[in-house]
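> How does the following fold in three dimensions:
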Amino acid sequence: MKSRSVLIAAAIAALSHPTFAEDKILNLYSARHYQTDEALYANFTQQTGIKINRIEGKEDELLERIKNEGANSPADVFLTVDAARLAKAHELGLFAPVVSKSLESRIPAHLRTEDWFSFSTRARVIVYNKAAVKAEDVQNYEDLANPKLKGKFCSRSGSHPYNLSLMASIIAHQGEAKAEELARGMVANFARAPKGGDTDQIKAVSAGECGLTISNTYYVARLLRSTKPEDQKLMAKVGVVWPNQGTTGTHINVSGGGMMKTAPHKEAAVKFLEYLASDQAQRYFADGNNEWPVVDSVKVANPALDSLGKFKADKLPVKNLAMYQTKAQIIFDRAGFN
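A predicted model of the protein is given here:
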């Protein structure tokens, strides 16, 4: 009788061990803060029975937290925006390689690495004031350095990941010398010192403070979808160009994530990453921030993005954006693009 009691106690203890419960919990560290994500996560739980415990914060803060938590970190999956930030997590040794036929078959090779995956894309476009700049004069990123645009270009900081990734793509395609030539030309054309975010630049262009800027498409789409009369009036004054359509294509960046090396619920983590590549999740994930799905067969009905028309996207592997981040920062610093 005693031995039977011992066996029952051992069985109960074993079932309560994390390895038995690991597919029922997922600890998600996310830098995404979109309302549509609520439905995204609720559907995952409904389909799998896995409960999501979410920790939200800014990208750098979350990375620092995971690093400080070390081997005892409860984080299973880290989601963030921009290839540079995903690469930083990789460089810190936080991600674990993931082998998944589903992820490999659904996510294009240039939008994934061995340990992190893109789940949506955004493009960096040229936004210009229709009354001050001609569209034919700003068809390529290289045109931003044209002396005829002197005093007309405005931008956010050169140290921001969005601009660093763009410059990294220029380095990858054209080399450091051409990239520095572009950076110096952009600085020479400044209408003002870099400040604010992409939305601030679009507003400045519309107001005539600048003639043109560069912006991620989701900022443009947000303003286009706005029902505020002031936003509608603002967007009526600007035009949008898909740069480099005759060469490499428009620069693309991503939102994505990966499984933590110390993840206590690895099976659940892989299931979640695979879920994010499913048709239903792709629509929620991408449209939550006015972006595009990475799975080619998935279509999102977004009138604002559709109004911008189709374009040729740069197919540079996302890992290359990370590869040249440091050089991009050095070039911007040398050019005075602060």
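> contacts and neighbour counts: CA atoms only from here.
Will do.
> quick one: the strands in this structure?
25-30, 51-56, 77-81, 117-129, 212-216, 238-241, 252-259, 292-293 (DSSP state E).
> so what does the first one touch, helix or strand wise?
Strand 25-30 sits against strand 51-56, helix 59-69, strand 77-81, helix 266-276, with contacts defined as 3 or more Cα pairs under 8 Å, 6 or more residues apart in numbering; DSSP states H and E.
> any idea how far it is from the chain center?
Here strand 25-30 shows a centroid-to-chain-centroid distance of 18 Å under the convention Cα atoms, centre = their mean, to the nearest Å.
> contact partners of it?
The list of residues contacting strand 25-30 from outside it, by Cα atoms under 8 Å, 6 or more residues apart in numbering, reads 50-57, 59, 62, 74-80, 265, 268-269.
> For the comparison step, fold the sequence that follows:
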Amino acid sequence: MRLSLMALALASTAAPALADEINVYSHRQPELIQPLVDAFTAETGITVNVAFVDKGMAERLVAEGDRSPADLVLTVDIARLTQIVDAGVTQAVQSDVLEANIPAALRDENDQWFGLTSRARIVYASKERVADGEVTTYEDLADPKWKGRICIRSGTNDYNVALAAAVIAHHGEEAAKAWLEGVKANLARKPDGGDRDQVKAIAAGECDIAVGNTYYIGQMLNDPEQKEAAEAVRIVFPTFEGDGTHLNVSGVAMTKAAPNRENALKFMEWLSGDEAQRIYAETNHEFPVKPGVAKSELVASWGEFTPDSKPLTEVAKLRPAALKLIEEVNFDG
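This next block holds a predicted model:
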């Protein structure tokens, strides 16, 4: 079920919490998590009410305080997870199930947030105009050989801010600024649209390579209207020099207010389990976090890669510095 924010707010003030439901604020579009919600409800009988909150989630939870109807938040970026935790609106969750299912590197050391899936920030490359091995590192993207050949969404998008933060983690702020200036100088057009739009731009010949998340290719290949564009590109897993490929996570945290805490914990644990991880893999084309759960056949066909060794929490702390540099170079200008 999908409820509006107003409906959830009214529910929190007009009636006590029901024993067979939970309320979720989600940065992810509800249709992306609907298969998970449906499977969980079918198995447990617990109704999951999802409200899509694109912006200002932390501020909303702060304003709602103890009267918030939200039990859980689902986010799509490590920076958003840490922002919500830093706002003081989450609570620690101790769970043997979560600890067993989610590697320590993909959950908060203080049990405030838990990664549910991971995705790589990679390069989409034209099959026709880019040779194998022509781009291998993130540092390559600033090489003048790509002048007029790169497409990318807004530099201030969460995914790109996280990537810039990872550049800082590896090379420092001065080098990261130079990298941003180099990438900007190589753009075929001003940053625009989402990751899928970059794939379409490559297919249309507007650029030769683009930066995007892995799972969008899977989604496009399953969309008859976008399949042709997706088939025009191949996925390249670039690395940082001497390290690995940049990863980010989608994750979950329990709110401090959580009127349905017991059921919320059941949903958190279920999301980390085999069935949910399989759905994430097969439906959303993301990488499962639980060891032993297979990638989808399509994702596996893209090949193996080595994840970057920089801790996600370290990268998240550098987000403000990254955003400042992006604005200083006027990346979107």
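> most packed of the helices and strands packed on strand 25-30 of structure 1?
Comparing these by mean neighbour count (mean count of other Cα atoms under 10 Å), strand 77-81 ranks first with a mean of 25.
> That one maps to which residues in structure 2?
Taken onto structure 2 by TM-score structural alignment, strand 77-81 of structure 1 occupies residues 72-76 there.
> So what touches that stretch?
23-28, 81, 249-255, 258, 264.
> hmm, try it at 7 Å
23-28, 81, 249-255, 264 (Cα atoms under 7 Å, 6 or more residues apart in numbering).
> do the same with stretch 104-122 of structure 1
Contacts of stretch 104-122 of structure 1 (Cα under 7 Å, 6+ apart): 95-98, 216-218, 252-258, 276-277, 285-286, 291-295, 315-319.
> Quick one, which of those are buried?
Neighbour counting by 16 or more other Cα atoms under 10 Å classes 95-96, 98, 216-218, 252-258, 276-277, 285-286, 291-295, 316-319 among the contacts of stretch 104-122 of structure 1 as buried.
> any chance of the helices and strands packed on strand 25-30 of structure 1 in a markdown table, plus distance to residue 42 of structure 1?
Below are those laid out as a markdown table (distance: least, Cα to Cα, whole Å):
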| stretch | distance to residue 42 of structure 1 |
| --- | --- |
| strand 51-56 | 8 |
| helix 59-69 | 22 |
| strand 77-81 | 16 |
| helix 266-276 | 12 |
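> any idea which residue sits dead centre in structure 2?
Nearest residue to the geometric centre of structure 2 (Cα atoms, centre = their mean): residue 76, 3.5 Å.
> Look up how far residue 115 of structure 2 lies from that one.
10 Å (Cα to Cα, to the nearest Å).
> Check residue 192 of structure 2 too.
For residue 192 of structure 2, the distance to residue 115 of structure 2 - Cα to Cα - is 28 Å.
> So between these two, which is more surrounded?
Comparing residue 192 of structure 2 with residue 115 by other Cα atoms under 10 Å, the one with more neighbours is residue 115, at 30 against 14.
> What is the aligned counterpart of that one in structure 1?
Match for residue 115 of structure 2 (TM-score structural alignment): residue 118.
> Chain neighbours aside, what residue packs nearest to that match?
Distances taken as Cα to Cα, 6 or more residues apart in numbering place residue 256 nearest to residue 118 of structure 1, at 4.1 Å, with adjacent residues excluded.
> just checking, what residue in structure 2 corresponds to the one you found?
Checking TM-score structural alignment: residue 256 of structure 1 goes with residue 251.
> ok, now residue 218 of structure 1?
In structure 2, residue 218 of structure 1 lands on residue 215 (TM-score structural alignment).
> can you pull the contacts of that match?
By Cα under 7 Å, 6+ apart, the neighbours of residue 215 of structure 2 are 119, 284-286.
> Check those residues and tell me the two furthest apart.
Within the contacts of residue 215 of structure 2, 119 and 284 form the most distant pair, 10.4 Å apart (Cα to Cα).
> of these two, who's got more company?
Comparing residue 119 of structure 2 with residue 284 by other Cα under 10 Å, the one with more neighbours is residue 119, at 21 against 18.
> how much space between the more buried one and residue 67 of structure 2?
Distance from residue 119 of structure 2 to residue 67 of structure 2, by Cα to Cα: 34 Å.
> same question, residue 205 of structure 2
52 Å.
> before we move on, what about residue 117 of structure 2?
On the measure of Cα to Cα, residue 117 of structure 2 and residue 67 of structure 2 end up 30 Å apart.
> So which of the two has more stuff around it?
residue 117 (24 against 14).
> Just give me how far stretch 67-76 of structure 2 sits from the chain centre.
17 Å.
> same thing with stretch 153-171 of structure 1?
Taking mean C-alpha positions (Cα atoms, centre = their mean), stretch 153-171 of structure 1 and its chain are 14 Å apart.
> And stretch 256-272 of structure 1, by the same measure?
Distance, centroid of stretch 256-272 of structure 1 to centroid of chain: 19 Å (Cα atoms, centre = their mean).
> outside of it, which residues touch it?
For stretch 256-272 of structure 1, contacts defined as Cα under 7 Å, 6+ apart pick out 22-23, 25-26, 71, 73-81, 86, 94-96, 115-120.
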